[in-house]
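Q: Structural data only, the sequence is not supplied:
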């Protein structure tokens, strides 16, 4: 089941449309050119998570695209309408338990050529059970060259590397390539040998060292100036981990750093924290350490909002 709620000034709470009936013009530039932006977030027991971070990133993507978007209040009203309509009809399932958790997508396109305002809507749908399986079993991933060096974002901002646009064909092609190689997912690298991100996730790694019998836990992610999308869930986890005594680090990260790590994860708003078992066939750390650290960080992540 999918619920669609269009943001429409004539409907302050949003306008619900039948998801089985065409609702978007075939000439919309989001369809014909991928000219638009989106955000995906999870509503837990009816409450959207990390709303401010997602709105901030949506606004950043809109600025990069020179795209005017509706204000926060209009989005919140439409999100409430979408969650209410979805949960009243079909409770979602998360980790094997019936809940009111819902996947929300906030989508904006430039509309048809010459449109005075963008087209914007909220989509509500169920969370895929495959995401819980990935968290539980972990992932086998491969490195793929993204084809850009790590400084290209500063030299060519029109490439929109730090924006969450609708132009996801390359990301989906990368995932299909990984599946053809027998892998679950991808970690992109730059042409100058830096770790970037996954097609739909941020990359984290952990190093545990001993300081006179006291374990020192360090959590690291690639630096944002390499042209990667700022991860809302990564940011929330970093804040919680710092409060719990973890040291934090921001790249540059190289592939050898991941292969040498005690644990590596792909993290996103919907999948949350999924451990990486192998990269290019090489095991990362040990199963026992991956499981222990994943449990600790997942518990911290569950406290974030």
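A: Yes, it's here. Everything quoted here is computed from the prediction, not taken from an experiment.

Q: C-alpha only now, for contacts and for neighbours.
A: Noted.

Q: the helices in the stretch 101-250 of the chain, which residues?
A: Assigned by DSSP state H, counting those that start in this stretch, the helices in the stretch 101-250 of the chain fall at 129-137, 152-155, 169-180, 232-243.

Q: Which strands or helices does the shortest one pack on?
A: Other elements packing on helix 152-155 under the criterion 3 or more C-alpha pairs under 8 Å, 6 or more residues apart in numbering; DSSP states H and E are absent; no helix or strand qualifies.

Q: residue ranges for the strands of the stretch 101-250 of the chain, please.
A: Secondary structure of the stretch 101-250 of the chain (DSSP state E, counting those that start in this stretch): strands at 102-109, 119-125, 139-145, 185-189, 202-211, 214-221, 247-250.

Q: Nearest to residue 61, out of the ones you listed?
A: Taking C-alpha to C-alpha, strand 102-109 is the member of the strands of the stretch 101-250 of the chain nearest to residue 61, at 10.4 Å.

Q: Presented hereafter is structure B, for comparison with structure A:
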């Protein structure tokens, strides 16, 4: 392990991560310089490694690297930390390439308060595609994010901020960089990872918040056509946290500003818990 200047060249141009996007990553939000809980993120990183036939990670080594990055960084309210692992250099000895990059997080205060507009976009697969075609890597957090970036550009062309992917059989799935939460009355639902989406670590923490408020939180199939009738829709992720969707495909959705603020307080406190 060594500390290097991220502004200087570090990655070989023949690395599989650069030439093919053949690798995995995880995002960690560090608030007020305090180490967040890591088990769920390491679990997801290891699941992605298994899906791509990459070596399982050394948790102690990654934890030490994260601690060093926090200590080395100037004090800021939030750090966004990326953990990345690739297959290594083409023609090499098979040793993977790994790095950790910590930088100040973007300020999402405004959109946590005001919410976002979103459009539904067809992901092009049925909700059970991952079961019959695991090589599609639908539930893995891999470096090939070109499709997600293209979807966000399409949303921008349509005058929206974000995307909710849908399956060809009509289910709502997730955002390009976020998990989906939907409230109807006292029930909060999120699509299951069985539908070929990324298991959400922030979504899991959000379930704890809603259960503490007396809601029933559960995984369930969510029809894309039913989103328009929801009492609230959120997109949640580790760095941006929870943002309400106030407009979907040009139609307004209800927004509970007080509940959203309380949810974000809960998520921030959970990240400070260690």
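A: Sure, I can see it. Bear in mind that the values here come from a model prediction, so they are computed numbers and not experimental data.

Q: TM-score for the pair, please.
A: The TM-score (TM-score structural alignment, normalised by the length of the second structure) is 0.95; 270 aligned residues with a C-alpha RMSD of 1.3 Å.

Q: that older thread, mind putting the helices of the stretch 101-250 of the first structure into TSV with mean neighbour count?
A: Shown next, in TSV, are the helices of the stretch 101-250 of the first structure (neighbours: other C-alpha atoms under 10 Å):
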stretch	mean neighbour count
helix 129-137	16
helix 152-155	14
helix 169-180	15
helix 232-243	19
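
Q: for these, which one sits closest to residue 102 of the first structure?
A: Of the helices of the stretch 101-250 of the first structure, nearest to residue 102 of the first structure by C-alpha to C-alpha is helix 129-137, at 12.2 Å.

Q: who's in contact with the closest one?
A: Around helix 129-137 of the first structure, the neighbours that count as contacts under C-alpha atoms under 8 Å, 6 or more residues apart in numbering are 93-95, 270-275.

Q: Taking these, please make a PyMOL selection of just the buried ones.
A: The buried residues among the contacts of helix 129-137 of the first structure can be selected in PyMOL (16 or more other C-alpha atoms under 10 Å) with this line:
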select buried, resi 93+94+270+271+272+273+274+275
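
Q: Mind checking which of the contacts of helix 129-137 of the first structure land in strands?
A: 93-94, 272-275 (DSSP state E).

Q: re the thing from before, what's the most distant pair in the contacts of helix 129-137 of the first structure?
A: Longest span within those, C-alpha to C-alpha: 93 and 275, 21.4 Å.

Q: count of neighbours near residue 296 of the first structure?
A: Counted with other C-alpha atoms under 10 Å, the neighbours of residue 296 of the first structure add up to 11.

Q: how about it, what's its partner in the second structure?
A: Under the alignment (TM-score structural alignment), residue 296 of the first structure pairs with residue 262 of the second structure.

Q: ditto for residue 73 of the first structure
A: Aligned against the second structure - with TM-score structural alignment as the criterion - residue 73 of the first structure pairs with residue 60.

Q: helix, strand or coil for that match?
A: helix (DSSP: H, G, I helix; E, B strand; the rest coil).

Q: could you list every residue that touches residue 94 of the second structure?
A: Contacts of residue 94 of the second structure by C-alpha under 8 Å, 6+ apart are 87-88.

Q: Compute the distance between it and residue 86 of the second structure, please.
A: 10 Å (C-alpha to C-alpha, to the nearest Å).

Q: Count the residues that sit near the aligned residue in the second structure for residue 204 of the first structure.
A: Alignment note (TM-score structural alignment): residue 204 of the first structure maps to residue 181 of the second structure. If you count neighbours by other C-alpha under 10 Å, residue 181 of the second structure ends up with 25.

Q: Now do the SS call for residue 265 of the second structure.
A: Taking three-state DSSP, the label given to residue 265 of the second structure is helix.

Q: Contacts only, for it.
A: Per C-alpha under 8 Å, 6+ apart, neighbours of residue 265 of the second structure: none.

Q: any idea how far it is from residue 209 of the second structure?
A: 10 Å.

Q: ok, now residue 195 of the second structure?
A: For residue 195 of the second structure, the distance to residue 209 of the second structure - C-alpha to C-alpha - is 24 Å.

Q: Give me the neighbour count for the match of residue 73 of the first structure.
A: If we define neighbours as other C-alpha under 10 Å, then residue 60 of the second structure has 9 of them.
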